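# Give me coordinates for this.
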Amino acid sequence: MPITSRVAQSALLAAFEGHLRHERGLSENTVRAYSGDLVHLAESLGTSEAGVDELLSAVSLADLRAWLAGMAAAGLSRTTLARRGASARSFFAWAHDTGRLETNPALRLASARAASTIPEVISTQDVLTLLETARRRCDDGDAMHLRDWTAAELLYATGMRVGELVGVDVSDVDLRERLVRVMGKGGKERMVPFGEPAAKAVVEWLERGRPEFVTETTGEALLVGRRGSRADQRQVRESIHRLCRLAGVPDIAPHGLRHTAATHLLDGGSDLRSVQEVLGHASLTTTQRYTHVSADRLRSAYQLAHPRA
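Sure, this is the predicted structure:
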């Protein structure tokens, strides 16, 4: 039987996934990634008959190091290597802590740090062009375009992750105070402000767009699809890419709008700690990536303008 089939039926993997979801509060995407990494580890060791369960007795530190080294030699990115190392460490630490394993073979396992990349951003003018295009598109009579405008405005105004945006309910939005309640990674809740343009888009969507698609099963979802169910991440991503093409601006994903919002906040004088709170970063180190973008722009402007640059 293929290992993926056995893994799907593995009580051990199911228990580990439950730990990741309910005790560590990790997202479904992360849970799936960690599970897939364990499948890959099992396959690399040839434990096709016992699958992940066999890892408790079959794996040594040397095996884990060889697994990571083999992937590095194959040219996998540092980000993937770092995550797979983290998956193995988390799994064996959990197995040891819960008494399923006497010793933890991953205790001294080191892996590459994820590559520190400068986030993709677009200029203020490009964002304004994108949002104005989204607004004007709403005049064509398709109420769903009001949703796309609202999504674009909120993504840029708040710096939310697209997964956070589609999880927002109508009751989470305070239009009077212009605040939105966001449920972030690890189930952490935060309140994020937004401006008048985003508020206008939300009002238009709630009054003229959303009622056209609401059904008995819609519930409280702020953003919905044509059939009345809660909008998913794919729908929002596609709408942002489509708007970029229509606006004639550099193509950017919803996460790029998050990066752009953070960079523009820093460029505008916001302090790093405030931007961390807006984005919901657990560590200030993550937020500090955006200072590199601002520094690059400052250096470029200096070289163009200063006589002695």
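# use CA for all of it now, contacts and neighbours both
Noted.
# Quick check: next helix or strand after the strand or helix carrying R83?
Using DSSP states H and E, R83 maps to helix 78-97. Sequence-wise, the next helix or strand downstream of helix 78-97 (DSSP H and E) is helix 124-137.
# pretty sure L243 is touching L130, no?
Yes - taking contacts as Cα atoms under 8 Å, L243 lies within contact range of L130: 6.6 Å.
# One more sequence to fold, the one below, so I can look at both together:
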Amino acid sequence: MQESQFEKYLRLERQYSVHTVEAYSNDVAQFLDFVTENFETDAAQVNYPMVRSWLAVLLEQQVSNRSINRKMSSLKTYFKYLQLSGIVDSNVMNKHKSLKVNNNIQTPMSPDEIKSLLSQPIDETDFTAVRDRCVMELLYTAGLRRAELISLTIASIDHQKKQLIVNGKRNKQRLIPLLPSMLERINNYKVLRELHYSSSTVQELFITSKGKPIYPTLLYRIVTTQLKSISSKTKVSPHILRHTFATHLINNGAELNGVKELLGHASLASTQVYTHSSMEALKKVHALAHPRNNKKR
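Down below sits the predicted model:
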């Protein structure tokens, strides 16, 4: 089937993460089901009006513009693959324009909220409690993406150099320094992991109570449960800790290029998103440092 070959193309040639491959594949499958049912045709015969018809249905279903744009991006990649494979002559998505999306800037956790989160007492002999604390602390102190944390292995921890080896988007590897407190937390977790799951052959660092690799839904549940216990924010997710990591670094004077490298961003433009939530702190720095500011005199 073309879909399975498409997945192989995404993984090997585009070097997309497992999560992205799954999302793109689902989007394409939904579209192909739509054109088969409504136009009785296959991918090779698709034209742009058919795409527009699907887009109209998605809007009627009140799918968000952001999600629709992701689906259209999936289709564009799919038809590019078909074109490269010689199945179609041109990419029907070439002239498509994305829908407008409101850039709602996510509010990061405050330093007090993070302090409250990481100072809550836990049973240091309870595997689940120690694992969950380790997950939360690592997301905040290393600024990891959800998929990056899930894919960490025992070998990802370089104890001698006190750093974390992370495989990011497109399998691009980066090194992140580990704070002494974070390294101690990881070591405590690994002791309990070995104590309770010594027979496990799983190489992933974080595992479930059944000894299996941790999975996206469980990670999301861990993070939302923990954050809602100390914050009134309605929208919380693993990404908010990555956002908080970047914001707190910038607020404390970290250079943007350094934060970019720690986050694994390909361009500085991606990192600059986090300066919006840091604007008040930046204004204070500007006011204190600029020679034309008369108020400080």
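# Give me the TM-score for this pair.
Structural agreement between the overlaid chains, expressed as a TM-score with TM-score structural alignment, normalised by the length of the second structure, amounts to 0.86; 288 aligned residues with a Cα RMSD of 2.8 Å.
# still on that earlier bit, mean distance between the helix holding R83 of the first structure and the second structure after superposition?
On the superposed models, the aligned residues of the second structure are on average 1.3 Å from helix 78-97 of the first structure, with distances taken as mean Cα distance after the TM-score superposition for the first structure.
# Pull the residues that contact that helix.
Taking Cα atoms under 8 Å, 6 or more residues apart in numbering as the criterion, the residues outside helix 78-97 of the first structure that touch it are 16, 34-35, 37-38, 56, 68, 71-72, 101-107, 109-115.
# Which stretch of the second structure lines up against it?
Aligning helix 78-97 of the first structure against the second structure (TM-score structural alignment) gives residues 65-84.
# Return the residue of the first structure aligned against N187 of the second structure.
Per TM-score structural alignment, the equivalent position to N187 of the second structure in the first structure is V203.
# Assign its match to helix, strand or coil.
At V203 of the first structure the chain is in helix, as set by DSSP: H, G, I helix; E, B strand; the rest coil.
# Counting neighbours, what do you get for it?
If you count neighbours by other Cα atoms under 10 Å, V203 of the first structure ends up with 15.
# go on, the one 4 residues further on?
Taking other Cα under 10 Å as the criterion, the count of residues near E207 of the first structure is 11.
# And the one 4 residues further on, by the same measure?
Around P211 of the first structure there are 12 other residues, counting by other Cα under 10 Å.
# just the one 10 residues further on next, same as before
The tally of other residues near A221 of the first structure (other Cα under 10 Å) stands at 19.
# again, but for A305 of the first structure
10.
# residue in the second structure matching it?
A305 of the first structure maps onto no residue in the second structure, with residues paired by TM-score structural alignment.
# for S171 of the first structure, same thing?
Per TM-score structural alignment, S171 of the first structure is aligned with A155.
# Check N29 of the first structure too.
Here N29 of the first structure is matched to H19 in the second structure, going by TM-score structural alignment.
# What are the boundaries of the helices in the second structure?
2-8, 18-39, 48-60, 65-84, 111-119, 127-142, 146-151, 180-196, 216-228, 238-251, 256-263, 268-277, 279-289 (DSSP state H).
# just the ones you listed: most buried one?
Each of these was assessed for mean neighbour count using mean count of other Cα atoms under 10 Å. The highest is helix 238-251, with a mean of 22.
# List the neighbours of it that are in contact with it.
Outside helix 238-251 of the second structure, the residues within contact range by Cα under 8 Å, 6+ apart are 106-111, 139-146, 219-220, 223-224, 256, 259, 263, 274-275, 277-278, 281-282.
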